[in-house]
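Participant: Fold the following.
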Amino acid sequence: MGNPEGGKTGTGCAVPDEDDYEDPPPTRRDRLRSWGPLLVPVVVFGGIAAFVFAGIAGLARTSHAPDYSASSCSPSDPHKVLVEVQTGATGKDIGDALFNAGVVRSTQAFVDAAGHNQSARDISTGTYRVCPKISAATAITELLKSSNLSPDSLVEVRPGDYSWETVRQLAKKREWSLDDLQQLIDTNQIGLPSWSKSADGHWTAEGMLEPGRYTLTSSDTPQGVLTAMVKTRVAELTALGLPAKAAALKCAPARACTPEEALTIASLAEAEVTKATPDGREVSEAVQNRLSRGDFVGVDATTKYWLSLQAGKRITVTAKEVSDPTDPYATGGHKGLPPTPVSIPSKDMIAAVLTPATERWYYWCASGDGTKFFKESEKTRFEQTCLSH
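Facilitator: Got it, this is the predicted structure:
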């Protein structure tokens, strides 16, 4: 059953509206520990910042290189210039980029300053907005500020997002062709596992892009970015045992779940509740109980996914739309699961779904004070609690 106001009620519950998708700055984790000259790491996706190795300790000179004296850079300086730090850039590469942009007075000044500042190894790939004519030491400080990263070089993938939202973000931010990105998915040039297909047999990336904060540069390609996101997610799903554990779940009266269906249940749980533990395990059990009895799953989140995809933005749905038999994602109008996952589930939510509760849950609804679950015999109490207002 749906909830026209978009609240989390019914046999399931709708995801909150998230029309504003701003890109928060990336966190900095997993710092590189080694500091040998010319070491070149690769970009790592899936929530781990992509750090470049400045490779400068061995290049520092004792002689004084030409340098500016300015020791500060105002965040509101209207004269800021763009400086791109490429994946695998050395200290000299970064110094050259700064010098060519008019930020530092000489490449060697940056190399020397970085050789005396261990924090320089934490400079991330991306495009930065930096003041011109500042000291090399100040330039390092500015490159270490995530707030200076250009929004166009940042993409965040969050649990509960739709994969198609990420694809559209990439197309917009990098001026890539949306059709080309979709073609990479449709022809599986991004490393999707053999089971990552919709109910009608088409490749789908829904739920298969790893959550995390990503920094991008002009050297990145659509195929490279999507492949890295999928590769990290596949490794995570393998570690969780998804392919094997899916076979222990029920997705029909006399059939176990496929890995794609197990991921779909996790995506429903991600869209329906606010916490993986214990709600994820309980939603998993409730959905399986309904599927094993041939009942409607009847959640708003599936309809919202499909209609939002058609509209190109998140929208609210009505009870009539949730039960629309012409909508392939209307789980109040069609029995069984939707054709694909309907969100990107978190690692914790997937793990919870793979170990469902054993309390005979059948219905649920969410409100401000948490998610409430009901057994099949408690239908009247469920309706009074969740559908009467």
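Participant: Could you use CA atoms for every contact and neighbour count after this?
Facilitator: Will do.
Participant: Determine which residue of the chain is most distant from the centre point.
Facilitator: Ranked by distance from the centre of the chain (CA atoms, centre = their mean), the top residue is S63, with 46.6 Å.
Participant: Can you classify it by secondary structure?
Facilitator: coil (DSSP: H, G, I helix; E, B strand; the rest coil).
Participant: Quick one: residues contacting E84.
Facilitator: 97, 125-128, 217 (CA atoms under 8 Å, 6 or more residues apart in numbering).
Participant: S284 versus that one, what's the distance?
Facilitator: 45 Å (CA to CA, to the nearest Å).
Participant: Please apply the same query to L209.
Facilitator: Look at L209 and S284: by CA to CA, they are 21 Å apart.
Participant: In strands only, show me the contacts of E84.
Facilitator: 126-128 (DSSP state E).
Participant: Can you add distance to A205 and neighbour count and give these back as TSV?
Facilitator: Output for those, formatted as TSV (distance: CA to CA, whole Å; neighbours: other CA atoms under 10 Å):
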residue	distance to A205	neighbour count
G126	25	27
T127	27	24
Y128	30	24
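Participant: this one as well, want them side by side:
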Amino acid sequence: MRAIKKFIYLVILIALAAVAGFSYWAKQPITTEGEPIAFVIAPGSGVSAASQDIARAGVPINPYLFSTLARVTQKASRIKAGSYELKPGTTPRALVDQLVRGEFAQESLTIIEGWTFKQMRQAVAASKTLKHDTAELSDKELLARISSEFKSPEGLFFPDTYLFAKGSSDLAVYKQAHELLLNRLNAAWEKRDASLPYKSPYEALIMASIVEKETGQKSERAMIAAVFVNRLKQGMMLQTDPTVIYGMGDNFAGNIRKKDLETDTPYNTYTRSGLPPTPIALPGVQSLAAALGPAKSNALYFVARGDGTSKFSDNLNDHNKAVNQYQR
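Facilitator: This is a model prediction of the structure:
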């Protein structure tokens, strides 16, 4: 009888030791140094298969113990498929919680103010961590997946840094950038001066893209916008080189000539009055603000001083003097 009791006590002690050891293991860092270890949990994977995938990816963890931990904490059925990274210092218990919350490995893609949509597509296509679902789509087909309101994708995506999980569809990035652009544009449109000569938010977007390409000086954007708004109000041609360059497409070789200014295209604002038919670039928030809140000025002309700033003039005579002073 005593032997049986001793045996039972021994079993209990072993069980308690096992539980204590398991609890201790669950709270210890899996790794303490080195680079994050990437791994993927496939859709439809159960906790056992997920544990095996994690171990095969190079995470130094016992798959059986890890799957047991997920089960005893009643989280096994809540693990989410996706791409993850194990960071140094993460414990098994914290890793289970990470998988339950779906804290996927984050990548980023930066879209630059003033880029054309073509440049944006090139940047998206160059990402090695996106799933390229739009690679075979034309610009119009891609836009149709996002919006039925517009005919051209130019200018319809907000330049910013976008975060996404590894393996995300590139279409999701386009959708996010488009939605952010519309939000920023509509917010600025609601605060616009009622005297502005725009018939729609889209026309304001076109102006913002021109402002974006005309100057890199943030402090001058409101004045640049004022010049073009004043010209529109007076029925003057905009005569802005960036629209001409955009209309030339791949024919632009880095230098605009008199011949180019005289060659008519839908974007040549030296040969056609009013705004061009679409934006010419991706405008940032400051250019949107300038287009919809231009400076209070009578200026109709500006010329580069050569130091990155511009000289603004209210009349042609003063403008010609400024041209002679700064460019001739």
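Participant: tally of neighbours for T326 of structure 1?
Facilitator: Neighbour count of T326 of structure 1, defined by other CA atoms under 10 Å: 10.
Participant: ok, now which ones touch the counterpart of it in structure 2?
Facilitator: Alignment note (TM-score structural alignment): T326 of structure 1 maps to D264 of structure 2. Residues near D264 of structure 2 by CA under 8 Å, 6+ apart: 271-272.
Participant: Which of the three states applies to D264 of structure 2?
Facilitator: Classified using three-state DSSP, D264 of structure 2 is coil.
Participant: List the contacts of the residue mapped onto R290 of structure 1 from structure 2.
Facilitator: R290 of structure 1 maps onto R231 in structure 2 when the alignment is built from TM-score structural alignment. By CA under 8 Å, 6+ apart, the residues touching R231 of structure 2 are 237-238, 300.
Participant: Just confirm R231 of structure 2 is within a helix.
Facilitator: Yes - counting by three-state DSSP, R231 of structure 2 is part of a helix.
Participant: My reading is that L275 of structure 2 lies in a strand. Confirm?
Facilitator: No - per three-state DSSP, L275 of structure 2 lies outside any strand segment and is coil.
Participant: who are the neighbours in contact with it?
Facilitator: By CA under 8 Å, 6+ apart, the contact set of L275 of structure 2 is 203, 206-207, 238, 269.
Participant: Which element, helix or strand, includes A366 of structure 1?
Facilitator: Using DSSP states H and E, A366 of structure 1 falls within strand 361-367.
Participant: Now do that strand: which elements does it pack against?
Facilitator: helix 279-292, strand 370-375, helix 379-386 (3 or more CA pairs under 8 Å, 6 or more residues apart in numbering; DSSP states H and E).
Participant: ok, 7 Å please
Facilitator: helix 279-292, strand 370-375 (3 or more CA pairs under 7 Å, 6 or more residues apart in numbering; DSSP states H and E).
Participant: what span of structure 2 lines up against the shortest one?
Facilitator: Read that as strand 370-375 of structure 1. Counting by TM-score structural alignment, strand 370-375 of structure 1 sits on residues 309-314 of structure 2.
Participant: ok, so what distance separates the closest residue to E376 of structure 1 other than its chain neighbours from S346 of structure 1?
Facilitator: Excluding the flanking residues, the one nearest E376 of structure 1 by CA to CA, 6 or more residues apart in numbering is Y362, at 5.2 Å. Separation of Y362 of structure 1 from S346 of structure 1 (CA to CA): 23 Å.
Participant: Those two: which is more packed in?
Facilitator: Under the neighbour definition other CA under 10 Å, Y362 of structure 1 and S346 were set side by side, and Y362 has more, 25 against 20.
Participant: Wait, that one touches E378, no?
Facilitator: No - look at Y362 of structure 1 against E378 with CA atoms under 7 Å: they stay out of range, at 8.8 Å.
Participant: now stretch 91-111 of structure 2: how far from the chain's centre is it?
Facilitator: 20 Å (CA atoms, centre = their mean, to the nearest Å).
Participant: And stretch 145-154 of structure 2, by the same measure?
Facilitator: Taking mean C-alpha positions (CA atoms, centre = their mean), stretch 145-154 of structure 2 and its chain are 17 Å apart.
Participant: Distance across it, terminal residue to terminal residue?
Facilitator: 15 Å.
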